[in-house]
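Engineer: Build me a structure from this.
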Amino acid sequence: MSLTPRPAHGLGYTNPILDADWPDPDVTRVGEQYVLVASSFNRSPGLPVLVSDDFVHWSIASHALARIHPVEHFEFPRHGQGVWAPSIRFHDGLLRIYYPDPDRGIFVVTAPGPEGPWSEPIAVLEGLGLIDPCPLFDGEHVYLVHGWAASRSGRSNELTVVELDASGTRPVGMPRTVIDGDEVPGCSTLEGPKFYRRGEHYYVFAPAGGVATGWQLAFRSTSPWGPYESRIVLEQGETAVNGPHQGGWVTADDGSDWFVHFQDTGAFGRVVHLQPVSWNDGWPLMGEPREGLPGQPVAGMRRSSGSATKESASRDHHRFARPGAGVPTRSDDFAATSLAPQWHWQANPRPGQVTLRGDGALVLPLRSNDSGNLRTLPQVLSQQLPQSPTAVTTSLHLDSRVEGARAGLTVLGTEYAWIGLVVSDGSVHVTGGVGPGHRGDRAFVEPAPVASGAPVELRLRSTSDARVDVAWRQGDGEWTEAIMPFRAKQGTWIGAEIGLFSAAPYGAVDTGEAVFGAIDIRTDREGNVA
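Structural biologist: As a prediction, the model looks like this:
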């Protein structure tokens, strides 16, 4: 199957193919289907598994972790902890995802297909600072390469290989450092390795130089234990695609080769790009070839005379399918009785944390745990903020008599803004704030009383440079816009997120509930969002 003739409208694709935060992607092929996994950090459920038939149109098939482990530890937001960069392979009839928790070790989960069911995690290697694992199933041998997190282990810029048993779940030999980045000219922060075999050569693809500023290296050897020689095979070059970082190589069933990788975009997190791969003298050539230089990222592919043609990322690409043309569904009419797969929590949810009645309403009970900082709340129901201009609308009814109880719509990162409803002086008011502050959020919407019992419509808009504005209205009236100079900020290792929340002050009882109507999330790549 060719990847480029099949996108919608007979066009090629434009990068990024996924224009929101899908960090540290890896990909494999099962028959004619491509399966992608991304890291999830503190998000629950974790390890999102995406599928596509053409590498352009993606949907979420499942999450490989229903809860983040250890479950009790992750019942509270553990920003930057949890599930770091995974890898995915299909071997012996099973999909296998290897993932690290840098504070615990390396784990594996398995399933017969991308929809699951997924096994419980099995600990493969225990230890602090073990990150970015990737297996290689090589005949009768199974090898695992991984990197190191200096923040936990004091080690970095090196890659280690250990042999595993036939099940891929236990080590059978001592680990060896096979690539020392300190011995590679100009190499720093070597991480995110992926392990492959092609013909007589073993390959490790790994980024170096930092998440936002680095490049992609290929290491080659005739033995999995080395010694390895190296080349830079992809760098920013003359494009706007900074630091093409870790990803995965996959071969289509027509024999063509492709490489997915992420680009760090700051507030919007790590968006996913797709590069063509060719081979010369046993070395991969990624992206747009350049004479005597590493490849640079392409803006996409277009069809020309029935075949695909590369385009430089520095050129105009209006002829292509727009970026992220086939992203997973974002809007939700709440017509189902269980959460749609685009949603996640900031921590493992408790029983009864959400109710979906199938009537177009999402009900969040007001949990008594509000310290005044939304980043501390596990019950923020979230999804990624798209990179393109976006408008989000929903409706909200707050049923509570508890002073200080609140609910609303937020864009959440290390800093956040929100608009919603709060109980003040015995009645419900619309208000909003930015935070976190020293003692609660800083209000930017002057509290205004709302008609009793009637829902309030809320709107949040963001621009391609992360500026955010919010507004509200009741009934068919005009939108009341809040004036606030706020830019979305990324979270800890993740991008900013759209969120729905409800909470009540500590110690409150009989807190009530917040009822949200259907949420509409629209993006506009021309820069005009109504």
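
Engineer: Please count neighbours and contacts with C-alpha atoms only from this point.
Structural biologist: Fine.

Engineer: From residue 418, how far off is residue 406?
Structural biologist: Residue 406 is 11 Å from residue 418, where distance means CA to CA, to the nearest Å.

Engineer: now do residue 252
Structural biologist: Residue 252 is 44 Å from residue 418, by CA to CA.

Engineer: who's more crowded, the two?
Structural biologist: Using other CA atoms under 10 Å as the criterion, residue 252 and residue 418 rank with residue 418 on top: 30 against 19.

Engineer: Can you classify the nearest residue to the more buried one once chain neighbours are set aside by secondary structure?
Structural biologist: Residue nearest to residue 418 in three dimensions, not counting chain neighbours: residue 410, with 4.1 Å by CA to CA, 6 or more residues apart in numbering. The three-state label given to residue 410 by DSSP: H, G, I helix; E, B strand; the rest coil is strand.

Engineer: Show the contacting residues for residue 410.
Structural biologist: 416, 417, 418, 419, 460, 497, 498, 499, 500, 501 (CA atoms under 8 Å, 6 or more residues apart in numbering).

Engineer: Closest to residue 177 out of these?
Structural biologist: Nearest to residue 177 among those is residue 497, at 37.7 Å by CA to CA.

Engineer: Hmm, the closest one is touching residue 409, no?
Structural biologist: No. Here residue 497 does not reach residue 409: they are 10.6 Å apart, not a contact under CA atoms under 8 Å.

Engineer: Return the residues in contact with residue 529.
Structural biologist: By CA under 8 Å, 6+ apart, residue 529 lies in contact with 389, 390, 391, 461, 522, 523.

Engineer: make it 7 Å
Structural biologist: 389, 390, 391, 523 (CA atoms under 7 Å, 6 or more residues apart in numbering).

Engineer: how about residue 137, what does it touch?
Structural biologist: Taking CA under 7 Å, 6+ apart as the test, what residue 137 contacts is residue 143.

Engineer: host element of the nearest residue to residue 50 once chain neighbours are set aside?
Structural biologist: Nearest residue to residue 50 in three dimensions, chain neighbours excluded: residue 60, at 4.4 Å (CA to CA, 6+ apart). Using DSSP states H and E, residue 60 sits in strand 59-65.

Engineer: Doesn't residue 182 belong to a strand?
Structural biologist: No. Checked against three-state DSSP, residue 182 lies outside a strand; its state is helix.

Engineer: Alongside the first, I'd like the structure of this one:
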Amino acid sequence: MCTTHLAKAVRILDADRLPKAHTSQGPLPWFTTEGPKLYKRGGWYYVFAPSGSVKGGWQGVFRSRRIDGPYEGRNVMDQGDTPINGPHQGAWVDTPSGEDWFLHFSDTDSYGRRVFLQPMQWGADGWPIIGRRRGSQPYGAPVARNRKPNVASQPVTVPVTSDEFDNGYHRGWQWMANPMPDWVDPAVKGKLRLKAVSSPANLWEAGHLLTQKLPGMAFSVTTAVELKPGGQPGERAGLVAYGYDYAWIGLENTAAGQRLVQVTRLGADLGLSKGHVRQSHETVLVAPVEVRGPVHVRLSFSPVEVPDAAPDFPHYWHSMLHSTHAKVTFSYSLDGTTFQPFGPAFTTQPGRWVGTQVGLFAQAPGGTPSNTATRAGYGEFDYFRFSE
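Structural biologist: Have a look, this model is predicted:
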């Protein structure tokens, strides 16, 4: 027998009822106040919480002598005249040498939520100011470059991205859902063998995509893909740029044999990101080549600024009038040396609370009968390499 005891929840802070925040855009009401973190310093309880939306918000701090309030609040950092939008939703970090820092993100659309480290100071009045001080203002502005914290020397490291699949796949990869054991054949070394999993044609509804975050602003990613179908038309495998819209280049099995294709799907999330349901269809382009084995395929990314409609706020930062996405071009090679451009360029979209992802997949048609699924084929990828 299991007994659960639930303590009574107490609301200690309702930011929406507080006086307007003083920001570089003038007085603004508190809204979308979320992600709180509670600290205690010098006899004060501090709640650090972002407010004002993801891209158009600021970092709020609330304080009280009692944990249950009442709390007073203020803006301690906003975008100001910088290109770093919504500098908030992070954490206060202190060091053994007594320095204070603030770790936060900034939404960069298709490039995800980039992380920044800001200097932080405590004023004589017991309030923090984060980022670059702005004269006598009680709030700071974020900085893109700054001296490093005074901590022990550390080697310069970067996340692992490229993969030769010598011993499976490295830890920089992410599945789109909890993986099943048979999605990857662990007995294969030096290559990645992905099972052609039966799933809907819309990859937004498929959990068996193996993806990575975009590693930079401008780059190319290349792989060699070979499709070993189980005998049924419709199996496919490829290299995908994935988000609310997605596009991929790879191989598809048909009754007439394999073909090299570029596939684009706009509104893959069926409009759910915009609060309504709509139809979504694939656009398929077939390359004029004969597929006889592995094909090297490449996606090349470069950043583009896309204009956005003005938000329905009374005041906003001008950075909210555009989004940063990536223009993706496609190419292929039969010998791994000479690459041919293929198909139109594609403009990325982010995913749900994440940026665009790039990855690999193998797929069998949705609704494949169980007696056929046991004979499903696979996609085999020889390498996965990023380059500038």
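
Engineer: Next, format the contacts of residue 410 of structure 1 as JSON lines and append secondary structure and distance to residue 240 of structure 1.
Structural biologist: Below are the contacts of residue 410 of structure 1 laid out as JSON lines (DSSP: H, G, I helix; E, B strand; the rest coil; distance: CA to CA, whole Å):
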{"residue": "416", "secondary structure": "strand", "distance to residue 240 of structure 1": "27"}
{"residue": "417", "secondary structure": "strand", "distance to residue 240 of structure 1": "29"}
{"residue": "418", "secondary structure": "strand", "distance to residue 240 of structure 1": "31"}
{"residue": "419", "secondary structure": "strand", "distance to residue 240 of structure 1": "34"}
{"residue": "460", "secondary structure": "strand", "distance to residue 240 of structure 1": "28"}
{"residue": "497", "secondary structure": "strand", "distance to residue 240 of structure 1": "24"}
{"residue": "498", "secondary structure": "strand", "distance to residue 240 of structure 1": "26"}
{"residue": "499", "secondary structure": "strand", "distance to residue 240 of structure 1": "29"}
{"residue": "500", "secondary structure": "strand", "distance to residue 240 of structure 1": "33"}
{"residue": "501", "secondary structure": "strand", "distance to residue 240 of structure 1": "36"}
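
Engineer: picking that back up, kindly state which residue of structure 2 is aligned to the residue nearest to residue 418 of structure 1.
Structural biologist: With TM-score structural alignment as the criterion, residue 410 of structure 1 lines up with residue 240 in structure 2.

Engineer: right, and residue 174 of structure 2 touches residue 209 too?
Structural biologist: No. Taking contacts as CA atoms under 7 Å, residue 174 of structure 2 lies outside contact range of residue 209: 8.2 Å.

Engineer: Tell me which of these two has more neighbours.
Structural biologist: Remark: of residue 174 of structure 2 and residue 209, residue 209 carries more neighbours, 26 against 17, as counted by other CA under 10 Å.

Engineer: now the more buried one, nearest residue through space, not along the chain?
Structural biologist: Closest residue to residue 209 of structure 2 apart from its sequence neighbours, by CA to CA, 6+ apart: residue 361 at 5.0 Å.

Engineer: What's the match for the one you found in structure 1?
Structural biologist: In structure 1, residue 361 of structure 2 lands on residue 501 (TM-score structural alignment).

Engineer: who touches that match in this structure?
Structural biologist: Going by CA under 7 Å, 6+ apart, the list of residues near residue 501 of structure 1 reads 379, 380, 381, 407, 408, 409.

Engineer: most neighbours, which of those?
Structural biologist: Counting by other CA under 10 Å, top hit in these: residue 407 with 32 neighbours.

Engineer: which element is that one on?
Structural biologist: Using DSSP H and E, residue 407 of structure 1 maps to strand 406-412.

Engineer: Tell me the secondary structure at residue 110 of structure 2.
Structural biologist: Per three-state DSSP, residue 110 of structure 2 ends up helix.

Engineer: What is the aligned counterpart of it in structure 1?
Structural biologist: Checking TM-score structural alignment: residue 110 of structure 2 goes with residue 267.

Engineer: right, and its match touches residue 490 too?
Structural biologist: Yes. Here residue 267 of structure 1 reaches residue 490: they are 4.1 Å apart, a contact under CA under 7 Å.

Engineer: Let me see the ranges of the helices in structure 1.
Structural biologist: Secondary structure of structure 1 (DSSP state H): helices at 150-153.

Engineer: ranges for the strands of the stretch 401-530 of structure 1?
Structural biologist: 406-412, 416-424, 427-435, 442-449, 456-462, 467-473, 480-481, 486-487, 497-505, 513-516, 520-523 (DSSP state E, counting those that start in this stretch).

Engineer: Tell me which of those lies nearest to residue 189 of structure 1.
Structural biologist: strand 497-505 (27.2 Å).

Engineer: The closest one vs structure 2, mean deviation?
Structural biologist: Average distance, strand 497-505 of structure 1 versus aligned residues of structure 2 after superposition (mean CA distance after the TM-score superposition for structure 1): 0.8 Å.

Engineer: who's in contact with the aligned residue in structure 1 for residue 78 of structure 2?
Structural biologist: By TM-score structural alignment, residue 78 of structure 2 lines up with residue 235 in structure 1. By CA under 7 Å, 6+ apart, residue 235 of structure 1 lies in contact with 215, 216, 243, 244, 294, 295, 296.

Engineer: List just the nearest of those to residue 325 of structure 1.
Structural biologist: Scanning the contacts of residue 235 of structure 1 for proximity to residue 325 of structure 1, where the rule is CA to CA, the winner is residue 244, at 20.7 Å.
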